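>>> Take a look and give me a structure for this.
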Amino acid sequence: MVEKVLAAVSFEGLMTEIREFEMPKVSADDGILRVEAVGVCGTDWPLYQNTKNPRILGHHVIGHVEKIGKNAAKRWGVKEGDRVTLEEYIPCGACHFCRMGEFRMCPETDLWRGSYRYGCSPISTAPALYGGYSQYMYLHPNTVLHKQPTYVPADQAALALPVSNGFEWACIDGGAGVGKTVVIQGPGQLGLSCAMAAKAAGADQVIISGLSADKDRLDVAKKIGADHTVDVQEVDLVERVHEITGGKMADLVIDCSAGGASVILSSINVVKHKGTILLGGYKHKPIPEFYSDELIKKCITMKGVRGHGYQSVEMAIEVIASGKYPLNELCTHTFSLSEVDYAMKTVAGKGAKGAISSTVLPWG
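The predicted model follows:
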């Protein structure tokens, strides 16, 4: 096995440089992953902007087990050479949430606490290789991983986590299924994943909205499951949903947009009485108090959603592997390890144009 590892390290001031690291030694309880591909997540940009301590970003990871300890192999049910996807969470394994399988709620995985987490931990956390924008990654003893079939193209395999968010939100949290109308606001990576998940669950009507600048994404939405798309700058969303549903409105609305609080109001207006609204897009501002009156009047359930669970990742991997949906339509850009800075700028809308899902290939 090689002794040196190349990785793209992010520094304060939106700077990235390729650095060389020692290959970590493997004990009985951990391992090493040879990274095949890493999807660029929308959260990578704010992490890049807020880098205080140098770190290796990237957490939508697909790769092959390069080296693994005896205990780890038994615990994870994998062997050297197996292709796997990592969850970004590195949970404690002992708290109340971990025992319920809710790793994303484990305090030790909190993104802003500086805890162990793939694509977030600084390189000062030994043995440094906790990010996917690297040739190899360290597999912590508490890693949560999933086997991936070898025949799925790498860029599509790297979609497992964003697609799993779609299944978590639309199906597990939102109850999308037969007889349901689902409205999704925001045709980004997560919104498109929600649309695909809702349709895979059997939803009767899947409606996704966006801006005029999202035309290409809305076109892709129709190819992967959406029955209707709405350009909210050209068409009134409430009127269009009323028309499509014959006045019944939506059973479920999922807000995946980065828009302001007005998107929440439009969600309230398109959801039916006793319907459900899921908030998956951060607003970074208060929600007007008068919105609560509308929630009461219509008996609406509104809740925040974040990340994925073990079950939804398994669901995503199965659907991706089935080939039922043209996920190649989402995979628009690839970058090399030396282009990670440009990949970050692309996900922020400051780099390559027309990107939906970008992938970094560490060996490209």
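
>>> only C-alpha atoms for contact and neighbour calcs from this point on.
Fine.

>>> Verify the stated contact: Ala73 with Lys67.
No. Using C-alpha atoms under 8 Å, Ala73 is not in contact with Lys67; the gap is 9.5 Å.

>>> Settle it for me: which of those two has more neighbours?
Lys67 (21 against 18; other C-alpha atoms under 10 Å).

>>> Am I right that that one is in a strand?
Yes. Secondary structure of Lys67 (DSSP: H, G, I helix; E, B strand; the rest coil): part of a strand.

>>> Here is the second sequence; please produce its structure so I can put it next to the first one:
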Amino acid sequence: MTTIPEEMRAVVCHGPEDYRLETRPVPKPGPGEVLVRVVATGVCASDVKCFSGAPMFWGDEGRSGYCESGVTAGHEFVGQVVALGEGAGEKYGLAVGDHAVSEQIVPCGTCRYCRSGHYWMCQPHDIYGFHHATQGSWAEYMLFPAKALNYKLPETLNPRYGVFVEPLGCSIHAVERGNIGLSDVVVISGCGALGLGMVAAARMKSPARLIALDLNPHRLELARKCGADIVINPAETDAVAEIRALTDGYGCDVYIEATGAAKSVEQGLLAIRKLGTFVEFSVFREKVTVDWTIIGDSKELNLHGSHLSPGTYPTAIRMLEQGLLPMEDILTHTLPLEDFRKGIAIAADGSQSLKVVLEPGRAG
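Below is the predicted model of the structure:
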């Protein structure tokens, strides 16, 4: 039997650029709760933006932000079950020793969105790593609350790959929002870790042509491995002109924006055909300004947002189990928990990384 310590190390967020490695009590699971030892936890682009003080996380002009001070950071993770509260094992099909993941949002179950089945838009919006009710994964142990949505990982899956279930789930949802048809030309703009997940998920929809855009040649190579038919570097080629040339001058049917760069939004509005579908996934650090006339009077576009990963975790787990993504190429950096600042810096730079992973059990 694994001995559970009384205390653990955790990276606690106190404000922009004020994250501290602290000692905190190891939580004790109550009824319906699951305690896991964190095997691996990712550094997300939203973690980088939160750390750097982006307004949506901390607020500006008198508005309150999304992140609460004093919360353990981290929402991409895989853990090994070390203790189960009353009824949790039966509810989730989990046993001590299993590897498990949990959807990043813990829905309240009572707001209008939860009651209508749209739990991922839950009004309290308790996401791991941002609210006190849902302490995150940049720690040696973490608790899955009683209302969490938990999944056991198959024994055939490398446990470390479980850290990518959350990002891949988000990618799958973005692709589903595109309503891709068999005759569609689909463009994925941005081939970071999430964009690569979108390429792999879009490939499963069997579009007529799948195009990936990125400024990094290595990422474009990985996009081909994930299923892209054509890759374009907008720094070297006029992407809008090329997309139009490939579609008899019309433009692509579906454009999924996954860069977080304002230029990609404008590019997409120009590259998409009339009556096309534009999916916006990214979290932007600053506000984006575009010509909204294109959306309405010029092209009558279907404009879809994409948030979190409702109902996608089983598919994400299956895709990873089937080896549909080059995970050893995607998990580019692995660091001990105490090097979290280095991990944030690597992820923020982005030129040499895709997914940066912290392993709390890894020696420094």
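
>>> Got a TM-score for the two of them?
Scored against TM-score structural alignment, normalised by the length of structure 1, the superposed chains reach a TM-score of 0.88; 345 aligned residues with a C-alpha RMSD of 2.1 Å.

>>> quick one: the strands in the stretch 101-250 of structure 1?
Along the stretch 101-250 of structure 1, counting by DSSP state E, counting those that start in this stretch, strands occupy 136-139, 145-147, 181-185, 205-210, 228-231, 250-255.

>>> Tabulate those strands (TSV), appending mean neighbour count and distance to Pro153 of structure 1.
Formatted as TSV, the strands of the stretch 101-250 of structure 1 follow (neighbours: other C-alpha atoms under 10 Å; distance: least, C-alpha to C-alpha, whole Å):
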stretch	mean neighbour count	distance to Pro153 of structure 1
strand 136-139	26	19
strand 145-147	19	14
strand 181-185	30	27
strand 205-210	25	27
strand 228-231	19	28
strand 250-255	27	29
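
>>> Relative to Leu86 of structure 1, which of these is closest?
strand 145-147 (4.5 Å; C-alpha to C-alpha).

>>> Please tell me which residues of structure 2 the closest one aligns onto.
Using TM-score structural alignment, strand 145-147 of structure 1 corresponds to residues 150-152 of structure 2.

>>> What does Asp47 of structure 2 correspond to in structure 1?
Using TM-score structural alignment, the partner of Asp47 of structure 2 in structure 1 is Asp44.

>>> Please apply the same query to Phe77 of structure 2.
Match for Phe77 of structure 2 (TM-score structural alignment): Val61.

>>> Quickly find the element holding its match.
Element membership of Val61 of structure 1, judged by DSSP states H and E, is strand 60-68.

>>> can you give me the helices in structure 1?
Under the criterion DSSP state H, helices of structure 1 are mapped to 44-49, 70-76, 96-99, 154-157, 160-166, 189-200, 215-223, 237-245, 262-270, 291-298, 310-322, 340-347.

>>> ok so, going back, next, count neighbours for the match of Asp47 of structure 2.
The number of residues packed near Asp44 of structure 1 is 20, by other C-alpha under 10 Å.

>>> Repeat that for Gly87 of structure 2.
The number of residues packed around Gly87 of structure 2, counting by other C-alpha under 10 Å, is 15.

>>> so who does it touch?
Gly87 of structure 2 is in contact with 31-32, counting by C-alpha atoms under 8 Å, 6 or more residues apart in numbering.

>>> picking up where we left off before, now what about the strand holding Val61 of structure 1, what contacts it?
Applying C-alpha under 8 Å, 6+ apart, the contact partners of strand 60-68 of structure 1 are 26-41, 79-88, 132, 154, 157-161.

>>> re earlier: quick one: distance of the match of strand 145-147 of structure 1 to the chain centre.
Here stretch 150-152 of structure 2 is found 17 Å from its chain centre; the criterion is C-alpha atoms, centre = their mean, to the nearest Å.

>>> repeat for stretch 277-292 of structure 1
Going by C-alpha atoms, centre = their mean, the spacing between the C-alpha centre of stretch 277-292 of structure 1 and its chain's C-alpha centre is 21 Å.

>>> Which positions in that stretch come out as buried?
Across stretch 277-292 of structure 1, burial judged by 16 or more other C-alpha atoms under 10 Å covers 277-281, 283.

>>> first to last residue in it, what's the distance?
13 Å (C-alpha to C-alpha, to the nearest Å).

>>> Likewise for stretch 226-235 of structure 1?
So stretch 226-235 of structure 1: terminal residues 17 Å apart, C-alpha to C-alpha.

>>> same question, stretch 130-138 of structure 1
Taking C-alpha to C-alpha, stretch 130-138 of structure 1 runs 6 Å from one end to the other.

>>> Show me what that stretch is in contact with.
For stretch 130-138 of structure 1, the surrounding residues in contact (C-alpha under 8 Å, 6+ apart) are 5-9, 24, 30-38, 55-61, 117-123, 127-129, 337, 340, 360, 362-363.

>>> Look up how far Phe281 of structure 2 lies from the residue nearest the centre of structure 2.
Central residue of structure 2 (C-alpha atoms, centre = their mean): Pro167, 3.1 Å from the mean position. As for Pro167 of structure 2, its distance to Phe281 of structure 2 is 12 Å (criterion: C-alpha to C-alpha).

>>> Map Gln233 of structure 1 onto structure 2.
Taking TM-score structural alignment, Gln233 of structure 1 has Ala235 as its aligned residue in structure 2.

>>> Report the contact partners of Leu301 of structure 2.
274-278, 294-295.

>>> now that we have the residues you listed, which one has the most neighbours?
Among the contacts of Leu301 of structure 2, the one with the most neighbours (other C-alpha under 10 Å) is Phe278, at 26 neighbours.

>>> Tell me if I'm right that that one and Tyr255 touch.
Yes. Judged on C-alpha under 8 Å, Phe278 of structure 2 makes contact with Tyr255 at a distance of 5.0 Å.

>>> what residues are shared contacts of the two?
In terms of C-alpha under 8 Å, 6+ apart, Phe278 of structure 2 and Tyr255 are both contacted by the residues 178, 268, 272.

>>> How many residues are close by the last one?
It stands for Ile272 of structure 2. Neighbour count of Ile272 of structure 2, defined by other C-alpha under 10 Å: 25.
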